[in-house]
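Visitor: predicted coordinates and the sequence they were generated for:
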Amino acid sequence: PKATLRFKDLVPVLYQEGRYQGDPVTLGVGGFGRVELMTTLNHGKYYAVKRVSKKHIVAKRQEEHMLFEKKILKAIQCDFIVLHAAFKDTRYIYMVMEFCGGGEIWTKLKEGRFDEQIAVFCTACVVEAYAYLHKKSIMYRDLKPENLMLDVRGYVKLVDFGFARELVRGEKTYSFVGTPEYMAPEIIKNQGHDFAVDFWSLGILIYELLVGPPFSSSEPQKIYAKILDGVLKYPPYLSEAAKSIISKLCPRPGQRLGNTKNGIKDVRHHWFSNMNWHKLRMAQLDAPTVRLIRKGPCYINFDRFPQDQTKTEEEFSGWDRDF
């Protein structure tokens, strides 16, 4: 249970490569901070712990996002989402998550595009997470391969809720948030957006899993221009069903699959015709993604990162009083 986990009971997992090295395992590094592999003192269970500098949060004006991420963490009980607990000290905020030993979908994609069976399974897991979040009036707004993790059985879990937001049905928000390649046109044009943006990003994810990024450039402005042009080129090897769901997830918001009268049911009944959704929810399916997972030490599916020897300054403004 979430309430029984205490931060002082967690210790870093250390690398052992031939001879003892003693370096803590870093699972990921980003603008937000670092994710490290931890275990309980009795070596019972592994966790991934995201450590974010409080100074950095204040400098980037992300206090509200971090507080909302904590709020979601406390409220969510979904097998396709990995948030577990949260702690703080004078320097850092710590988000404790289930450790997904299969690694990032992004890392697997670097080795080549997925076949359709694997893409269907990955996307179905995302659809389940979306269904749960949207029912709770939460938009995710940061779907991308880097935020999708594989557990050891090959099931896909959502991580990083920094851009998530509660929204009353029928209302819109005007925040400019997200990852450029995955932003819906209405966010770029500042027309106001709602849950429909999650379905746009689902279409972009399917395209990237099967083909590669549809809109890419080293300059965000060029990415935005390509998205607004709205031209998706479908290679000949793409199935008709895949082309169909992508095209139906990526038109104008009011016509987007998942955002019409039947909601997410329309998404489930489209490309996923052979999916047993009940068995997926109960984790009773054999995941085709297991063949993407390397066998070895628990951290073998993650890239190696250099250690961070710096220590951030303390932060006492009090924004995290209730964290």
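Guide: Noted; the coordinates are in hand.

Visitor: can we go C-alpha only for contacts and neighbour counts from here?
Guide: Fine.

Visitor: who touches stretch 222-242?
Guide: 180-181, 184-185, 188, 206, 210-211, 214-217, 243, 270-271 (Cα atoms under 8 Å, 6 or more residues apart in numbering).

Visitor: same thing but at 10 Å, please
Guide: Contacts to stretch 222-242, defined as Cα atoms under 10 Å, 6 or more residues apart in numbering, come from residues 115-116, 119-120, 180-189, 203-204, 206-207, 210-211, 214-217, 220-221, 243, 246-248, 250-251, 270-273.

Visitor: neighbours of Pro214, how many?
Guide: By the measure other Cα atoms under 10 Å, the count of residues near Pro214 is 19.

Visitor: cool, Glu181 as well?
Guide: Neighbour count of Glu181, defined by other Cα under 10 Å: 20.

Visitor: ok, it touching Gly212?
Guide: No - using Cα atoms under 10 Å, Glu181 makes no contact with Gly212, being 11.3 Å away.

Visitor: can you tell me which of the contacts of stretch 222-242 are in helices?
Guide: Judged by DSSP state H, the contacts of stretch 222-242 include 116, 119-120, 185-188, 203-204, 206-207, 210, 220-221, 243, 246-248 as members of helices.

Visitor: relative to His278, how far out is Leu143?
Guide: Taking Cα to Cα, to the nearest Å as the measure, Leu143 falls 23 Å from His278.

Visitor: so between these two, which is more surrounded?
Guide: The neighbour comparison of Leu143 against His278 (other Cα under 10 Å) goes to Leu143, with 26 against 10.

Visitor: which residues touch that one?
Guide: Leu143 makes contact with 126, 158-161, 163, 178-179, 182-183, 197-202, 204-205, according to Cα under 10 Å, 6+ apart.

Visitor: next: Leu158.
Guide: Taking Cα under 10 Å, 6+ apart, one finds 79-83, 125-126, 129-130, 140, 142-150 in contact with Leu158.

Visitor: please pick the buried ones from those.
Guide: Among the contacts of Leu158, those classed as buried by 16 or more other Cα atoms under 10 Å are 79-83, 125-126, 129-130, 140, 142-150.

Visitor: report how many residues lie close to Lys45.
Guide: A count of neighbours around Lys45, defined by other Cα under 10 Å, yields 12.

Visitor: ok, the nearest residue to it once chain neighbours are set aside - how many residues close by?
Guide: Spatial nearest neighbour of Lys45, excluding adjacent residues (Cα to Cα, 6 or more residues apart in numbering): Thr39 at 5.6 Å. Burial of Thr39 is recorded as 18 neighbouring residues (other Cα under 10 Å).

Visitor: try it against this one:
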Amino acid sequence: MNDETIIKPREHRRIGKYHVDGILGEGAMGVVYAGHDPDIDRQVAIKTVHKHLIDASGDGDWLERFAREARAAGRVLHPNLVTIFEYLQQDQVPYLVMERIRSTTLEDRLAAPDGLDLQEVLSIMAQILDGLACIHAAGIVHRDMKPANVMVTENGTVKLTDFGIARITAMDKTGAGMIGTPSYMAPEQFSGGDVDARADIYATGIVLYELLTGKKPFEGGGIEALLVAARSENVTAPSQIVPEIPSALDDVVLKAMNADAKDRFASAADMRDALVAALPTADGTASIRLSTSARPKRDQAKVGSNTMLSRMSSQTLTQVERHLIDKIGPMGRVIARRAAASATNNEELLDIILKELTQEDERHEMHASLLRLLAANVGPAPAGISDDNLHHLIALLKPLLGPISTVLVKRHAAKSTSIEDLVQALSDTLNDPAEKAGFLKAAQSDQRPHPDGKGI
């Protein structure tokens, strides 16, 4: 699917006064651009919504409501919130100009092979709750709290994003009036009625459960099954999955996840206090390592360890499903899952999917849109680019970009056809001319062995 919102690579364009330097990320709802404020020489992130979705809404008040929500969110300032600098419109498309930070998402952190110790869990959760307390005090409910909306900077600072405008731009719209991501939605959200800050408390409880155990408390079965599970009180306590977890921490998680809103923590501050009390840092519990062995293993009889289904993030797979559903109807989800379960690389995945389309122009458009989505996949690099190549490029970028380097290298590797293409694509992510030149020189002069016998 083509969209006029997308600014093509190397196309020189401005959004308002801001120079557009490239794309930081793209999803089913919109795009985040790397921008530059020429007035104060500051790097920014510019988030927008796809134009075709705005047009399809058929709602003349859409932009006005978006602006109102965005400006309310922009008035809230806190160290644990991504700061919104400006809201603007251009060609009837809304844009949010935000601080640009070097970070990974909490979703990426959860996908890392190493576990989390309790001290890191405490730090992340305390900052999440501090950020939520701030927006709740301003009368804003996030409505879409999940690991993908939690940014973690290289120094460990946590920043919440997409708060306040989720009611209009949430990535997952599960039905009329229902907004949020089903796995993190409180029972009252499924009805599409009004929600308050306690819905965010519930979602934060789910996030805490996932940080501790490496799994969600309720898995699969569709929205109806999730609702039934969320309303029940039969939740496996985290300590039953990871025995080292203190029982006091079980109490915090289960209280936050209570099906009845009135029995949850009354505020984010209350949950934070309970969490700190459950995780004393002076008696040795904070040094316990939550091993990746506590994380549930996939059923290898159903999912090969090297298939795309085992390597793609759930968010990427969901976006692929949406693209197919939009093009060929409800069978798109089945086709996407079947292709991901059998394909071992991006090209195989695309080949399987594109066979379902009969029109050449449709296949061309779908191929282009799916390639952009698959750039978010952080699985192994395609054939022709060795692990040594990736590790070396990550090492070169880390002093410049921090922990996000690992994600960037693997994302660009997923859509690069050669090591030369990958090096050039990565150099384009660097705005400082001196840093870019230094990176190119180091990468191109490297003589590490390459599968074809050549160096980088």
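Guide: Received it, and whenever you're ready, just let me know what you need. Keep in mind that this is a model prediction, so the values were computed, not measured.

Visitor: just the ones in helices from the contacts of Leu158 of the first structure, please.
Guide: Under the assignment DSSP H, the contacts of Leu158 of the first structure contribute Cys125, Val126, Ala129, Tyr130 to helices.

Visitor: between these, which is nearest Phe7 of the first structure?
Guide: Proximity of those to Phe7 of the first structure (Cα to Cα) peaks at Ala129, which lies at 26.8 Å.

Visitor: can you tell me the closest non-neighbouring residue to the spatially most central residue of the first structure?
Guide: Among the residues of the first structure, Asn147 comes closest to the average C-alpha position under Cα atoms, centre = their mean, at 2.6 Å. Using Cα to Cα, 6+ apart and skipping residues adjacent in sequence, the residue nearest Asn147 of the first structure is Val159, 5.2 Å away.

Visitor: ok, the equivalent of the one you found over in the second structure - contacts?
Guide: Counting by TM-score structural alignment, Val159 of the first structure corresponds to Thr161 in the second structure. Neighbour list for Thr161 of the second structure: 80-84, 98, 131, 142, 144-145, 148-151 [criterion: Cα under 10 Å, 6+ apart].

Visitor: and Thr161 of the second structure, how far from Asp387 of the second structure?
Guide: 32 Å.

Visitor: and if you look at His136 of the second structure?
Guide: Distance of His136 of the second structure to Asp387 of the second structure, given as Cα to Cα: 45 Å.

Visitor: ok, those two, which is more surrounded?
Guide: The neighbour comparison of His136 of the second structure against Asp387 (other Cα under 10 Å) goes to His136, with 19 against 13.

Visitor: the more buried one -> the first structure?
Guide: Structural alignment (TM-score structural alignment) places His136 of the second structure against His134 in the first structure.

Visitor: that match sits in which helix or strand?
Guide: helix 116-135 (DSSP states H and E).

Visitor: for that helix, packing partners?
Guide: strand 138-139, strand 148-150, strand 156-158, strand 165-166, helix 196-210, helix 240-249, helix 264-268, helix 277-281 (3 or more Cα pairs under 10 Å, 6 or more residues apart in numbering; DSSP states H and E).

Visitor: before we move on, back to that, touching, the residue nearest to Lys45 of the first structure and Pro24? I think so.
Guide: No - with contacts counted by Cα under 10 Å, Thr39 of the first structure stays clear of Pro24, the gap being 11.2 Å.

Visitor: what is in contact with those two at once?
Guide: Each of Val11, Pro12, Val13 lies in contact with both Thr39 of the first structure and Pro24 under the rule Cα under 10 Å, 6+ apart.

Visitor: list the contacts of the last one.
Guide: Taking Cα under 10 Å, 6+ apart as the criterion, Val13 of the first structure is in contact with 22-26, 36-40, 43, 46-47, 298-299.

Visitor: sorry, back to before: the nearest residue to the match of His136 of the second structure once chain neighbours are set aside and Glu128 of the first structure, how far apart?
Guide: Leaving aside its sequence neighbours, His134 of the first structure sits nearest to Phe195 (Cα to Cα, 6+ apart; 7.5 Å). Distance, Phe195 of the first structure to Glu128 of the first structure, using Cα to Cα: 15 Å.

Visitor: mind checking which of the two has more residues around it?
Guide: Phe195 (26 against 20).

Visitor: related to what we said a few turns ago, of the ones in helices among the contacts of stretch 222-242 of the first structure, grab the buried ones for ChimeraX.
Guide: Applying 16+ other Cα under 10 Å to those, the buried members can be selected in ChimeraX as follows:
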select :119,120,185,186,187,188,203,204,206,207,210,243,246,247,248
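
Visitor: what residues are up against the alignment partner in the first structure of Arg264 of the second structure?
Guide: Structural correspondence for Arg264 of the second structure with respect to the first structure (TM-score structural alignment): Arg256. Taking Cα under 10 Å, 6+ apart, we find Arg256 of the first structure in contact with 196-197, 199-200, 203, 245-250, 263, 267.

Visitor: looking at the residues you listed, which is nearest Arg51 of the first structure?
Guide: The closest of the contacts of Arg256 of the first structure to Arg51 of the first structure turns out to be Val197 (Cα to Cα; 28.2 Å).

Visitor: can you give me the neighbour number for Met121 of the first structure?
Guide: Careful, residue 121 of the first structure is Phe; it's not Met. Residues near Phe121 of the first structure, counting by other Cα under 10 Å, number 21.

Visitor: how far away is the counterpart of it in the second structure from Asp144 of the second structure?
Guide: Correspondence of Phe121 of the first structure to the second structure, assessed by TM-score structural alignment: Ser123. Applying Cα to Cα, the value for Ser123 of the second structure to Asp144 of the second structure is 21 Å.

Visitor: what do you get for Leu275 of the second structure?
Guide: 21 Å.

Visitor: and for Ser416 of the second structure?
Guide: From Ser416 of the second structure across to Asp144 of the second structure, the span is 33 Å (Cα to Cα).
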